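# Coordinates for the following, if possible.
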Amino acid sequence: MIELVMKLGPWIFAGLMGAWALFTHMNAKVKVADTKQQAQSAVAAAKAQQQVAEDNLDAREMADAQADADASKTAATAAQERTDVENSQSRLDDADARADLLKLLHGSSADNPGAGQGSAGTDPGRG
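Model (predicted):
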């Protein structure tokens, strides 16, 4: 029996080592495949986040451009209104211009019976 174990022992040991090596190799392949899958998922998530960030940046840039356009339009409208007022004032003689400016500053005397009476006269409800 000892002779048989001595003859077959190295073969049995080699077989056990081969089975262990095969098991270890297969286990490593599974771990590599899992890691690769996780990495691919992480890359896909990062690409999706990058796309969202790019879309947000595009939307922000578009909103900034729209705000700039709106501000320019408002400034142009204000400039046009100022020009219109200046032109209408320049057509008036001095007395009419002064009366219009006083009307703008204090309101008309028909709308406000206390006009021209200082700050207490600007609100008809104040006594």
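
# hey, let's count contacts and neighbours off CA atoms from now on
Fine.

# next structured bit after the strand or helix carrying residue 79?
For residue 79, the host element (DSSP states H and E) is helix 2-91. For helix 2-91, the succeeding helix or strand toward the C-terminus, using DSSP H and E, is helix 94-106.

# residues making contact with that next one?
89-90, 115-116, 122 (Cα atoms under 8 Å, 6 or more residues apart in numbering).

# Now do the helix holding residue 79 against helix 94-106, angle only.
140 degrees (axes from the mean of the first three to the mean of the last three Cα atoms, to 10 degrees).

# elements contacting helix 2-91?
Where contact means 3 or more Cα pairs under 8 Å, 6 or more residues apart in numbering; DSSP states H and E, helix 2-91 is not packed against any helix or strand.

# hmm, back to that, make TSV out of the contacts of helix 94-106 and add neighbour count.
Putting the contacts of helix 94-106 into TSV (neighbours: other Cα atoms under 10 Å) gives the following:
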residue	neighbour count
89	16
90	11
115	21
116	17
122	16
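
# run this one through as well so I can compare:
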Amino acid sequence: MIELLMKLGPWIGMGIAAAWALIVHARSNAKVSDAKQQAQIDVAAAKAQQRVAEDNLTARKTADVQADADAAKTAATAAQERTNVENSQAILDDAAARDELIRMLHGSGEDNPGSGQGSAGADPGRR
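The predicted structure is shown next:
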């Protein structure tokens, strides 16, 4: 029996070593496969985050452009209103322009007697 074991012992040892090597190799392949799968998941998540970031950047750029357009429109409207007031005042003679400005600043004299008259209210001939 010992003689048989001595003859077959190295073969049995090599068989055990080969089986162990196959098990280790299979485990390594499984780990590599898991790592590849996890890397693909991470890459997909990173791409999704990149798309979200790009969409957010596009939305911010669009909002900035819209805000700039709104500000330009407001400035143009204010300039037009200022020009309209200046033009309407340029058409009037001095006395009418003064009366118009007083009416604009203090409201109608009919609604508020004595408004905008100041010391001129004491002297009706004075404007």
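
# Need the TM-score from the superposition.
The TM-score (TM-score structural alignment, normalised by the length of structure 1) is 0.86; 118 aligned residues with a Cα RMSD of 1.6 Å.

# returning to that earlier point: if we take the contacts of helix 94-106 of structure 1, which one ends up nearest to residue 14 of structure 1?
Lowest distance from residue 14 of structure 1 to the contacts of helix 94-106 of structure 1 (Cα to Cα) belongs to residue 122, with 109.2 Å.

# which residue lines up with that closest one in structure 2?
Matched by TM-score structural alignment, residue 122 of structure 1 corresponds to no residue in structure 2.

# would you list the contacts of helix 94-106 of structure 1 in JSON lines and tack on distance to residue 66 of structure 1?
Formatted as JSON lines, the contacts of helix 94-106 of structure 1 follow (distance: Cα to Cα, whole Å):
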{"residue": "89", "distance to residue 66 of structure 1": "34"}
{"residue": "90", "distance to residue 66 of structure 1": "36"}
{"residue": "115", "distance to residue 66 of structure 1": "43"}
{"residue": "116", "distance to residue 66 of structure 1": "44"}
{"residue": "122", "distance to residue 66 of structure 1": "40"}
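
# Pick out the most distant pair among those residues.
90 and 122 (28.0 Å).

# could you list every residue that touches residue 60 of structure 2?
Applying Cα under 8 Å, 6+ apart to residue 60 of structure 2 gives no contacts.

# same check, this time on residue 86 of structure 1
Neighbours of residue 86 of structure 1 in contact, by Cα under 8 Å, 6+ apart: none.

# now it: how far from residue 101 of structure 1?
11 Å (Cα to Cα, to the nearest Å).

# What of residue 20 of structure 1?
Counting by Cα to Cα - residue 20 of structure 1 and residue 101 of structure 1 are separated by 102 Å.

# Run a quick neighbour tally on residue 108 of structure 2.
Using other Cα atoms under 10 Å, residue 108 of structure 2 has 15 neighbouring residues.
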